[in-house]
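J.: okay, structure incoming, though there's no sequence with it:
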């Protein structure tokens, strides 16, 4: 498994295992979660993606229970989590409505809760989950700098930020923002042309892609002809069609890191198949054209 360097201190596995749904699995036992992690490690997938809000603020603790039961796993992993969304659930059940909070107090409190829930002394990467219309970049930037300086967080980045949101926050920070996790897939190609990806490439910042399979929509009603093309290429290369869809992202020179989430152990064991797929330029554009349902201009 290739690795991508986000900073001199932090490298991640090219494919990231996402735990968005880990608390939704009928079996949330530490042993079962450990089996998922070990299935990832057996393929060289060492990076785990979490967020405080996942599972109504329960997913981190589900993962943490597995780390408590098998503490030796921690040193083999890079743990990513996100914060900044406040929804009326779990520890934020008193909130009147869903909103964003990027204040220093909230970020610090959220990190402490994530460390506690995931039974770890540090986070490898902390992301601001969504751009906050009320962000005070000086306050937020200083809070992120302080978290890195404290050693509780090794690196920081953002998620779902547009280039101007990224620049605003970075302008108030000493620490370098190392990634932006955005939606990218054959069902969501906007980042390839709206400046989001180009902005990161210009700065040699590796992006992360959430929902790289379009939430499963690729296989249940995507653009006409796209699934047939994925199946044809998959058959030729003896992989699953999902591996071809992920390989389409891997083919891009921006060093995109897809975040793949599933609770199915068999599917987890096949996540690395995407790295075996080769796509020439015309095949990449064939899938792109089908995804857009039109020729490129």
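T.: In hand now; what should we look at? Note that the structure is predicted; figures quoted are calculated from it, not measured. Numbering: from 1, shown residues only.
J.: going forward, measure contacts between C-alpha atoms and count neighbours the same way
T.: Noted.
J.: my read: residue 177 touches residue 159, true?
T.: No: with contact defined as Cα atoms under 8 Å, residue 177 does not count as touching residue 159 (10.7 Å).
J.: show me what the helix or strand residue 145 falls within is packed against.
T.: Element membership for residue 145 (DSSP states H and E) is helix 137-150. Packed against helix 137-150 by the contact rule (3 or more Cα pairs under 8 Å, 6 or more residues apart in numbering; DSSP states H and E) you find helix 104-117, helix 163-170.
J.: okay, one more to line up with it:
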């Protein structure tokens, strides 16, 4: 039996302003529709400029659709809320705060006591492997460690939905894979609903239950693919599976076709 949708986008359109305040720069998103069920891990995949981050901002409540509906449990999203957490490409940690104080910043600012938030904070620091670096400052950490701290900070308020905007895009290949494995390990434990933006096909196939491939601007969902690989996954097992190579080729064909359209300005 399928689970009821947590997030639902129904024929969503979004425009941004053009060079003058009186002009619009055309649709960024056009008739985007999809749903996320509870506990599902879905990747939005597409070339730069297709509207992936715009969708995250709409679901986060940072922006509003011009047409269509963005719903959380059947109710329109009008603003950010504690049930939705966000992880950006850059960790955006406060350099003057320790790792522990960065991770606990939100609960402290909301007025929670240390007795309320510290046990969970220590748990997440252990989950991301930073328990021995809790008193370090961000400038004393590697890029991967800073992103691990950002993950712990995002998960500490126990959001039901986690929105991730290419969080590993700035990392080297080895650190990126380690972060992907860490993310899936924690997700399989906590079962947060995740909407993850990426332009990397391998990353999408490694992480996701479903992959939504976006068209060139104006962005829409061109294809939806169910990822057939069982969990837990390892990269070694995936690349040895003949289905992986075929699926990657199929996705690459679609992505390259849409990227070519964006370069020549061909209507999507």
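T.: Happy to help now that I have it. The model shown is predicted, which means the values in this text are computed figures rather than measured ones.
J.: any idea what the TM-score is?
T.: The pair, once superposed, lands on a TM-score of 0.40 when counted by TM-score structural alignment, normalised by the length of structure 2; 172 aligned residues with a Cα RMSD of 5.7 Å.
J.: tell me which of the helices and strands packed on helix 137-150 of structure 1 lies nearest to residue 237 of structure 1.
T.: helix 163-170 (36.7 Å; Cα to Cα).
J.: buried set for that closest one?
T.: For helix 163-170 of structure 1, the neighbour count (16 or more other Cα atoms under 10 Å) marks 163, 165, 166, 169, 170 as buried.
J.: closest to residue 229 of structure 1 among the residues you listed?
T.: Closest approach to residue 229 of structure 1 among these (Cα to Cα): residue 163, at 32.9 Å.
J.: hang on, isn't that closest one packed against residue 199?
T.: Yes: using Cα under 8 Å, residue 163 of structure 1 is in contact with residue 199, at 6.4 Å.
J.: for residue 183 of structure 2, see how far away residue 127 of structure 2 is.
T.: According to Cα to Cα, to the nearest Å, residue 127 of structure 2 stands 10 Å off from residue 183 of structure 2.
J.: which helix runs longest in structure 2?
T.: Longest helix in structure 2 by number of residues (criterion: DSSP state H): helix 242-264.
J.: distance check, residue 122 of structure 2 against residue 183 of structure 2.
T.: Noted for residue 122 of structure 2: a distance of 17 Å to residue 183 of structure 2, by Cα to Cα.
J.: how about residue 43 of structure 2?
T.: On the measure of Cα to Cα, residue 43 of structure 2 and residue 183 of structure 2 end up 13 Å apart.
J.: ok, now residue 162 of structure 2?
T.: Distance of residue 162 of structure 2 to residue 183 of structure 2, computed by Cα to Cα: 11 Å.
J.: helices along structure 1, start to end?
T.: Applying DSSP H to structure 1 gives helices spanning 30-41, 54-57, 59-69, 104-117, 137-150, 163-170, 196-202, 226-237, 241-250, 265-268, 281-292.
J.: could you do the stretch 51-200 of structure 2 as well?
T.: Assignment of helices within the stretch 51-200 of structure 2 using DSSP state H, counting those that start in this stretch yields the ranges 52-60, 99-103, 105-109, 114-127, 143-155, 173-190.
J.: elements contacting the first one?
T.: Yep, that's helix 52-60 of structure 2 we're talking about. In terms of contacts (3+ Cα pairs under 8 Å, 6+ apart), helix 52-60 of structure 2 is packed against strand 67-72, strand 84-87, strand 161-165, strand 193-198.
J.: again, only using 10 Å
T.: Secondary-structure packing of helix 52-60 of structure 2 (3 or more Cα pairs under 10 Å, 6 or more residues apart in numbering; DSSP states H and E): strand 5-17, strand 24-37, strand 41-45, strand 67-72, strand 84-87, strand 161-165, strand 193-198.
J.: returning to what we had before: indicate which one of the helices of the stretch 51-200 of structure 2 is closest to residue 222 of structure 2.
T.: Taking Cα to Cα, helix 52-60 is the member of those nearest to residue 222 of structure 2, at 12.7 Å.
J.: now the angle from that closest one to strand 67-72?
T.: For helix 52-60 of structure 2 against strand 67-72, the angle by axes from the mean of the first three to the mean of the last three Cα atoms, to 10 degrees is 60 degrees.
J.: for helix 52-60 of structure 2, list every residue counted as buried.
T.: Neighbour counts using 16+ other Cα under 10 Å place 52, 53, 54, 55, 56, 57, 58, 59, 60 of helix 52-60 of structure 2 among the buried residues.
J.: among those residues, which two are most distant?
T.: Pairwise over these, using Cα to Cα, the maximum falls at 52 and 60, 12.6 Å.
J.: return the member of the buried residues of helix 52-60 of structure 2 nearest to residue 86 of structure 2.
T.: residue 60 (7.4 Å).
J.: that closest one reaches residue 76, doesn't it?
T.: No: counting by Cα atoms under 10 Å, residue 60 of structure 2 stays clear of residue 76, with 11.6 Å between them.
J.: where do the contact lists of these two overlap?
T.: The overlap between the contact sets of residue 60 of structure 2 and residue 76 (Cα atoms under 10 Å, 6 or more residues apart in numbering) consists of residue 70.
J.: distance of residue 264 of structure 2 from residue 253 of structure 2?
T.: For residue 264 of structure 2 relative to residue 253 of structure 2 (Cα to Cα), the value is 17 Å.
J.: more neighbours: which of these two?
T.: For residue 264 of structure 2 versus residue 253, neighbours defined as other Cα atoms under 10 Å are more numerous around residue 253 (12 against 8).
J.: returning to that earlier point: to residue 35 of structure 1, which of the helices and strands packed on helix 137-150 of structure 1 lies closest?
T.: Among those, helix 104-117 comes nearest to residue 35 of structure 1, with 19.1 Å by Cα to Cα.
J.: mutual contacts of residue 162 and residue 183 of structure 2, please.
T.: Counting by Cα under 10 Å, 6+ apart, the residues touching both residue 162 of structure 2 and residue 183 are residue 151.
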